[in-house]
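K.L.:
Pasted the sequence and its predicted model underneath.
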Amino acid sequence: MVKVAVVEGDGIGREVVPAARDILAAVRPDIEFFDVDLGYGLWERTGCACGEETVADLGSADAILFGAVTTPPDPGYRSVMLQIRHALDLYANVRPIRGDTVDVVIVRENTEGLYSGIEWTEPDRSCTVRVVSRRGSERIARYACTLAKSRRHHLTVGNKANVLKSDCLFVEVCTAVAAHLGVPCTARYIDALSLDLLMHPDRYDVIVTTNMFGDILSDAAAYLVGGLGMLPSANIGERAALFEPVHGSAPDIAGRNVANPIAAIRSGAMLLRHVGDPASAAAVEEAVVRVLRAGIRTRDIGGTAGTREFGTAVLREVGRGKA
């Protein structure tokens, strides 16, 4: 029995996650789902967006299917995602960028960097500490190298070592780990890398970088496959794993049945692969491709289908695949 915690969260998370959940249930009726409530909406009602008991519930699952959370510009509000990543030590953020002519995976260190959580405010300035440790760099480099060895056997290290001393350490560690594991490795400055990735995605296999750089680079790379509504992601730790669409809660379109559920559905496929079911994962991914080829698309990618309609179409294709 596989236990999956389901977090719809805020905004369009409450629309795209049900679509993904229904598809997971169709391919794996043995999955035991349980709901976990957290996010900005909960904070508005109770004053707490994510308590210790909630984190414990998430940690008890074999995997977490996560929607999106709103982070308001309120100094009293603690980022839910940062809290979960740190509490469950989800150190590897994995974002595949896949399309007809693109197949790149961006791996970012997920618990340090500018998202270290070490911040304070003074009368005339606010400070955030960028943390890059040897331990954090080594383990994300190992993860990225292992992934590269299962793919096309090349690693690119995105960095700004020409300016930041912390990135000097990151590059040093990543290249050493790659050499030890026998993975060809190239270091590229993140600004030049961002442009070259968009112009020549075929040059890249696995890219590893620090937290903020990876966040920005993967969002920009969404351009290659149709936008943020297309990108799934995984947050991986030694004992826990969380799967979520790259996009945010998009409150401006929430409740209108226009959000693209592909990223959430593909995140569900990543979840299936993580729990040891690559066949079901492939079935879900292939169903999405067949629906797109049939011309069924949401508005952000040039179609007219709503969130529910697209999810139903994928669910139907999954059923045909099982027949």
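P.N.:
Perfect, thanks for sending it.
K.L.:
can we go C-alpha only for contacts and neighbour counts from here?
P.N.:
Noted.
K.L.:
those strands in the stretch 201-323 of the chain, which residues are they?
P.N.:
Counting by DSSP state E, counting those that start in this stretch, one finds strands in the stretch 201-323 of the chain at the ranges 206-209, 232-236, 241-245.
K.L.:
ok, and what's touching the first one?
P.N.:
Residues outside strand 206-209 that contact it (C-alpha atoms under 8 Å, 6 or more residues apart in numbering): 104-109, 140-141, 144, 147-148, 154-159, 214.
K.L.:
Kindly write the PyMOL command that selects the buried subset of these.
P.N.:
Here is the PyMOL command that picks out the buried ones among those, judged by 16 or more other C-alpha atoms under 10 Å:
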select buried, resi 104+105+106+107+108+109+140+141+144+147+148+154+155+156+157+158+159+214
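K.L.:
another structure for you, compare them:
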Amino acid sequence: MPHPCRHSRPGWMWLWAAWAAGWRPAHSRGLELDEHCGSECRFLSLQSENAKSEGTFQVTMLPGDGVGPELMHAVKEVFKAASVPVVFDEHHLSEVQNMASEEKLDEVVDSMKESKVAIIGKIHTPMEYKGELASYDMRLRRKLDLFANVVHVKSLPGYKTRHNNLDLVIIREQTEGEYSSLEHESAKGVIECLKIITRAKSQRIAKFAFDYATKKGRSKVTAVHKANIMKLGDGLFLQCCEEVAELYPKIKFDTMIIDNCCMQLVQNPYQFDVLVMPNLYGNIIDNLAAGLVGGAGVVPGESYSAEYAVFEMGARHPFAQAVGRNIANPTAMLLSASNMLRHLNLEFHSNLISDAVKKVIKVGKVRTRDLGGYCTTSDFVKSVIDNLHPHYGA
């Protein structure tokens, strides 16, 4: 049975997000908490607010599109078997299933205001333009100010790829950049897309990255950019990263152009530790890096604001072609759910689930098709459940 105190102290991510967003304790550097602190200081009481009187936690759940509902079912089954003290407040938000509206979005936000924590599947964005540029996925991020997306790309013991023993973290600013929904037709046949880079948000994500590296004992942060071409926009992002880096002399800092970064990740990913980058680059690198360790089905992810934490798959993909076929790999979602439990200070249950998932992968007898096996989603979930409470002496 895993020891409940095996890992380091949980709950740091909220602290980092709040600090990066501008929060400071009253005694820090002589600063005073004022009326501007507002919700950014509320993380101090989030644990007590979320906990119900009977000792359970409420978590907002959005199954999303594609195989999302099937993966959430897997999470529920494993949580039930592990007696996890979590109650899900489930909502459905989908543009492709005609289950998206301002009313439904507001319901999700209201649920998040109560729970502070969510687990979500991919909310698929149709390519067709229907009069609204911002997808509901993007609008949800903005409403909750989920500025920091964190994807931990780590090799799974027992599953060999071209590069083994990888361990790197991608941190992405996801509230501005190219995904600002600012597009218009300036003349017939001419579309202008605006990329927004601000000093405030660039400094915030840079500080988040360096704080993450410090708290996790990592030694290097790499800022990924295209400042050689986008001299003002990416130039500002790079400048902010360089300024923040000076405040962390113990953390090595370097920079890399995005196209070279893609090549280096394929050729020699071991040179990277923590990477920080603007929105679009992060979206691309998340998926590229996930492919190095097994694909979208094995990499967990999470997004943070000063007040909220959302847990999801690291490489957001609906895997629509697998819907209803019972072949989706639940590894990424189960590991993300485990990370969520650690965030809630449910360390024992977090370790119980993550250890069981990793054991199934390591043994190698039960693998889904994306990992070269023939087993179903149900087979994998059953094997995880069987490994939650191993029979000692068997």
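P.N.:
Yes, it's here. Bear in mind the structure is a predicted one, so any value in this text is a computation, not a measurement.
K.L.:
returning to what we had before: looking at the strands of the stretch 201-323 of the first structure, which is nearest to residue 70 of the first structure?
P.N.:
Among the strands of the stretch 201-323 of the first structure, the nearest to residue 70 of the first structure by C-alpha to C-alpha is strand 241-245 (13.6 Å).
K.L.:
follow-up on the earlier one: looking at the strands of the stretch 201-323 of the first structure, which is closest to residue 4 of the first structure?
P.N.:
strand 241-245 (9.7 Å).
K.L.:
I'd like to check the angle between that closest one and strand 232-236, please.
P.N.:
Here strand 241-245 of the first structure runs at an angle of 160 degrees relative to strand 232-236 (axes from the mean of the first three to the mean of the last three C-alpha atoms, to 10 degrees).
K.L.:
Which residues belonging to stretch 72-85 of the first structure are considered buried?
P.N.:
So for stretch 72-85 of the first structure, counting by 16+ other C-alpha under 10 Å, buried means 78, 79, 80, 82, 83, 84, 85.
K.L.:
Need the counterpart of the last one in the second structure.
P.N.:
Yep, that's residue 85 of the first structure we're talking about. Using TM-score structural alignment, the equivalent of residue 85 of the first structure in the second structure is residue 141.
K.L.:
That match sits in which helix or strand?
P.N.:
Secondary structure assigned from DSSP states H and E places residue 141 of the second structure in helix 136-144.
K.L.:
downstream neighbour of that helix in the secondary structure list?
P.N.:
strand 148-154.
K.L.:
Mean deviation, that next one versus the first structure?
P.N.:
With mean C-alpha distance after the TM-score superposition for the first structure, strand 148-154 of the second structure departs from the first structure by a mean of 0.4 Å once superposed.
K.L.:
quick one, helices of the stretch 1-150 of the second structure?
P.N.:
12-20, 46-50, 68-81, 102-115, 136-144 (DSSP state H, counting those that start in this stretch).
K.L.:
For these, give me TSV that also has distance to residue 95 of the second structure.
P.N.:
Conversion of the helices of the stretch 1-150 of the second structure to TSV gives the following (distance: least, C-alpha to C-alpha, whole Å):
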stretch	distance to residue 95 of the second structure
helix 12-20	29
helix 46-50	29
helix 68-81	14
helix 102-115	11
helix 136-144	8
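K.L.:
Relative to its centre, which residue of the first structure is most distant?
P.N.:
Distance from the C-alpha centroid of the first structure, by C-alpha atoms, centre = their mean, peaks at residue 123 (35.5 Å).
K.L.:
quick one: that one from residue 243 of the first structure, how far?
P.N.:
Distance, residue 123 of the first structure to residue 243 of the first structure, using C-alpha to C-alpha, to the nearest Å: 39 Å.
K.L.:
ok, the counterpart of residue 376 of the second structure in the first structure - contacts?
P.N.:
Mapped onto the first structure by TM-score structural alignment, residue 376 of the second structure lines up with residue 306. Residues in contact with residue 306 of the first structure (C-alpha under 8 Å, 6+ apart) are 257, 258, 259, 260, 298, 299.
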